[in-house]
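**Student:** sequence plus the predicted model coming up.
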Amino acid sequence: MKNVTKSLFVLSVSLFFFNCSSSEVTPPDNNPTPTATKTTYDKDVKTLINNSCATSACHDAVSPQAGLPLTNYTQVKNAAQNGNLIARINSSSNPMPPSGQNSTVVAIIAKWKTDGYLEN
């Protein structure tokens, strides 16, 4: 009987420690995954278009080349969605701007498209 009582005691203590040590505690997440920044017209695209396209001799409001002014969000978005803005900036034979492709501009416009043509 003494051995049975001793065995039950050892078993009880063992179960207690296993039960306590097997519970997992998840540490707090001190390094959360950053959210991806969305590309927007106001923050990313507007300055590029103004500097590369909507200059006084090209796609400004006064005398837009090919009847395509690119001076505000709606005009640029429509040209990207319905026109050939993206095709022209990606063209190797007839690129816009005529000075040639700029991989940064191409990448930003492509991300703006992917992000849903956000305004701000």
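**Tutor:** Cool, the structure landed.
**Student:** switch to C-alpha atoms for all contacts and neighbour counts from now on
**Tutor:** Noted.
**Student:** what is the lengthiest helix in the chain packed up against?
**Tutor:** The single longest helix within the chain, with elements called by DSSP state H, is helix 2-22. Taking 3 or more Cα pairs under 8 Å, 6 or more residues apart in numbering; DSSP states H and E as contact, there are no helices or strands that helix 2-22 lies on.
**Student:** and here is the other one:
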Amino acid sequence: MKPLINLFSISILLTISSCSTSEVPSDETPIDPVEKITYEKDVKGIINSSCATTNCHDAVNPTAGLALTNFNNVRNAAENGNLFGRINNSASPMPPSGLLPSSTRNIISQWRADGYLEE
């Protein structure tokens, strides 16, 4: 019986010693609240790599007639279209391959909150 108690005591000590009070790192990159999000600096690259690709929302043959190839098109889709609904809709996401990471979607949402700045 004594070896079982010793084994139990050792396992408790190992469990307690492996506990940590440090925070688990997040995959989210925080947005600097002072620096404004702009289309040119922050949003354009996301849109170009995720939306304005060949066979999607490019200039040649845009899906649903929605080209997302420049500031005015993207801003219009954000203000008057369903850009925000689609990038946040897991049932019918944009891009169709799946939701963008929440940190990426947060950049686009912050762009809206900052007033759709171009540069």
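**Tutor:** Yep, that arrived. Only a predicted model underlies this, so the values are computations on that prediction, with no experimental measurement involved.
**Student:** residue in structure 1 matching residue 53 of structure 2?
**Tutor:** Using TM-score structural alignment, the equivalent of residue 53 of structure 2 in structure 1 is residue 55.
**Student:** try residue 36 of structure 2
**Tutor:** Match for residue 36 of structure 2 (TM-score structural alignment): residue 38.
**Student:** surely its match is within a strand?
**Tutor:** No - per DSSP: H, G, I helix; E, B strand; the rest coil, residue 38 of structure 1 lies outside any strand segment and is coil.
**Student:** spit out the contact partners of it.
**Tutor:** 112, 115 (Cα atoms under 8 Å, 6 or more residues apart in numbering).
**Student:** just residue 96 of structure 2 next, same as before
**Tutor:** Residue 96 of structure 2 neighbours (Cα under 8 Å, 6+ apart): none.
**Student:** which parts of structure 1 are helices?
**Tutor:** Using DSSP H, the helices of structure 1 run over 2-22, 46-52, 73-81, 85-90, 103-114.
**Student:** which other residues reach the lengthiest helix in structure 2?
**Tutor:** Ranked by residue count, the top helix of structure 2 under DSSP H comes out as helix 2-17. Around helix 2-17 of structure 2, nothing counts as a contact under Cα under 8 Å, 6+ apart.
**Student:** so how far is that helix from its chain's centroid?
**Tutor:** 43 Å (Cα atoms, centre = their mean, to the nearest Å).
**Student:** re the thing from before, from residue 119 of structure 1, how far out is the match of residue 36 of structure 2?
**Tutor:** 10 Å (Cα to Cα, to the nearest Å).
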